[in-house]
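>>> The sequence and its predicted three-dimensional model are supplied below.
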Amino acid sequence: MAAIQPIAIAGIHTDIGKTIVSAILTEALQADYWKPVQAGTLEHSDRMTVQELISNTRSRCHPEAIRLQLAASPHHAAACENREYDSCQFLFPETDNLLLVETAGGLMSPIDADHTVADFIACHKMPAILVTRHYLGSINHTLLCLELMRQRGIPLLCLVVNGHRDEASESFIGRYTGDSPVLFTGVLDPLNPGQIRDAAQQLKTSLSFLYEQHQPER
């Protein structure tokens, strides 16, 4: 039986909600979760956040490949610790479950001294779910990321809008997503496992195509 193809969770920018979306998708798909590089907040990492927010018993949250003390761009944080690593050489966690791989920052953010997040995704031949949210300038950031993914040959599985809705922005962005669906998390307040479960339940039907496309080959 062939392994299930991992899926990258990428973002148009930093702090747009990739970890929240990762928790929702992990819960909805009962998938495994992995963030390969964590820079800063090691005492309460994104892995720990996802672990606290999901409720199902199938998902596993795998330890990071690289843990860095400084809350900064990974290439800078690693340099401060005199550490070198190559994200294209990462060994992915062993699992027979679907693996969601949360990236750091935006698509053109450094993930190591020589590679961007886009390089990492393309190197490991992962399709990606792109996370966006609405703010002044987000249309530009979103479309630039979609264009970059096309240029790099990174398949777009879906676009996830995190937070509040903006129909004017969404109708414009929707012209550029092709056949890939646009999904919405809504506003989760307060953020807790119950809210994550509710958001996951609402997205399950829309995510059914992932079950079909990313099952093991027999």
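Everything's here; your move.
>>> use CA for all of it now, contacts and neighbours both
Fine.
>>> which secondary structure element contains residue 49?
According to DSSP states H and E, residue 49 maps onto helix 46-53.
>>> buried sites along that helix?
Buried positions in helix 46-53, judged by neighbour count with 16 or more other Cα atoms under 10 Å: 46-47, 50-51, 53.
>>> CSV please, covering those residues and showing distance to residue 94.
As requested, these are exported to CSV (distance: Cα to Cα, whole Å):
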residue, distance to residue 94
46, 20
47, 17
50, 19
51, 18
53, 23
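>>> Next secondary structure after the longest helix belonging to the chain?
Using DSSP state H, we find that the single longest helix of the chain is helix 138-152. Sequence order places strand 156-162 as the next helix or strand after helix 138-152, per DSSP H and E.
>>> Need the residues that contact that next one.
Strand 156-162 has contacts (Cα atoms under 8 Å, 6 or more residues apart in numbering) with 16-17, 21, 127-134, 146, 149, 177, 180-187.
>>> And the residues you listed, which of them are buried?
Among the contacts of strand 156-162, those classed as buried by neighbour count (16+ other Cα under 10 Å) are 16-17, 21, 127-134, 146, 149, 177, 182, 184-185.
>>> one more structure, for comparison:
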Amino acid sequence: MNKRIFITGTGTGVGKTVTAACVTEALQADYWKPVQTGLSEGTDTNTILSLISNTTTICHPEVYALEAPESPHLAARMQQQSIEVDRILARLEAFDPSRQLVIEGAGGLMVPVNEEVFTLEMISRMQARVIIAAQNYLGSINHAMLTARLLQHTGVPVIGWIFGGDWHSNEEDIIRWSGIPRIGRIPQATTVGKAFIQEQAQLLSPSLHQLL
């Protein structure tokens, strides 16, 4: 069975990194963010390292680490670089295939990785299954359903939704309309630390293992 899990979001700022931390902790999986932008704000890999409690997880280094807090294609363009998806895929193939791997993307499915390839195509070429991180906000139903329909239309396998923030009845509608199951939800927290991640990982663990 393919052990690659790709965390995508319905948009930017919907809690992908916290979701990735909880899933990584729940599965004691490895973690990888192949393309990091916005280096001045820190890296998601370092955030994951600070939040994980288990001693099994390996956080693999980024293939590309770019300064500008922009989409990968634009951040690379600003540094006069080019992101090569084949290079990312070659790194992926070098990882231990027996280990579950949580891969965190940048933004949503239609974020361009480079001038030609969008995140959705990269996920497909990775042969990964997807967990969708979502939150409730004005327009979130549209973003969630577009994400779900695009994955279903292209045949990319979806494990389920992980919702974040405050609960809203929109979640039930999105699950019903999309036909994609809910893995769980991660509540809003004043402080996100190891204890919080460990607690949420334990709550997500039964559904995750069932759906995997």
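Arrived safely. Since the model is a prediction, treat every value here as computed from it, not as a measurement.
>>> Quantify their similarity with the TM-score.
The TM-score (TM-score structural alignment, normalised by the length of structure 2) is 0.92; 208 aligned residues with a Cα RMSD of 1.6 Å.
>>> returning to what we had before: which helices and strands does the helix holding residue 49 of structure 1 pack with?
Under the contact definition 3 or more Cα pairs under 8 Å, 6 or more residues apart in numbering; DSSP states H and E, helix 46-53 of structure 1 sits against helix 18-29, strand 61-62, helix 193-203.
>>> what about the residue mapped onto residue 138 of structure 1 from structure 2, how many neighbours?
Correspondence of residue 138 of structure 1 to structure 2, assessed by TM-score structural alignment: residue 140. Per other Cα atoms under 10 Å, the neighbour tally for residue 140 of structure 2 reads 18.
>>> what do you get for residue 196 of structure 1?
The number of residues packed around residue 196 of structure 1, counting by other Cα under 10 Å, is 25.
>>> ok, now which ones touch the nearest residue to it once chain neighbours are set aside?
Closest residue to residue 196 of structure 1 apart from its sequence neighbours, by Cα to Cα, 6 or more residues apart in numbering: residue 24 at 5.4 Å. When contacts are counted by Cα under 8 Å, 6+ apart, residue 24 of structure 1 touches 54, 196-197, 199-200.
>>> for residue 16 of structure 1, same thing?
131-133, 162.
>>> What's it aligned with over in structure 2?
So residue 16 of structure 1 corresponds to residue 14, using TM-score structural alignment.
>>> And residue 59 of structure 1, by the same measure?
In structure 2, residue 59 of structure 1 lands on residue 57 (TM-score structural alignment).
>>> Report how many residues lie close to its match.
What residue 57 of structure 2 shows, counting by other Cα under 10 Å, is a neighbour count of 20.
>>> now swap in the one 10 residues further on and tell me
A count of neighbours around residue 67 of structure 2, defined by other Cα under 10 Å, yields 16.
>>> repeat for residue 199 of structure 1
A count of nearby residues for residue 199 of structure 1, using other Cα under 10 Å, gives 22.
>>> Just give the closest residue to the aligned partner of residue 100 of structure 2 in structure 1, not the sequence neighbours.
Aligned by TM-score structural alignment, residue 100 of structure 2 pairs with residue 98 of structure 1. Nearest non-adjacent residue to residue 98 of structure 1, counting by Cα to Cα, 6+ apart: residue 31, 5.0 Å away.
>>> Pull the contacting residues for the one you found.
Counting by Cα under 8 Å, 6+ apart, residue 31 of structure 1 touches 25, 58-60, 97-100.
>>> Could you measure from it over to residue 172 of structure 1?
Look at residue 31 of structure 1 and residue 172 of structure 1: by Cα to Cα, to the nearest Å, they are 31 Å apart.
>>> Next, the contact list for residue 99 of structure 1, please.
Residue 99 of structure 1 makes contact with 4-7, 31-34, according to Cα under 8 Å, 6+ apart.
>>> before we move on, what about residue 32 of structure 2?
45, 59-62, 101-104.
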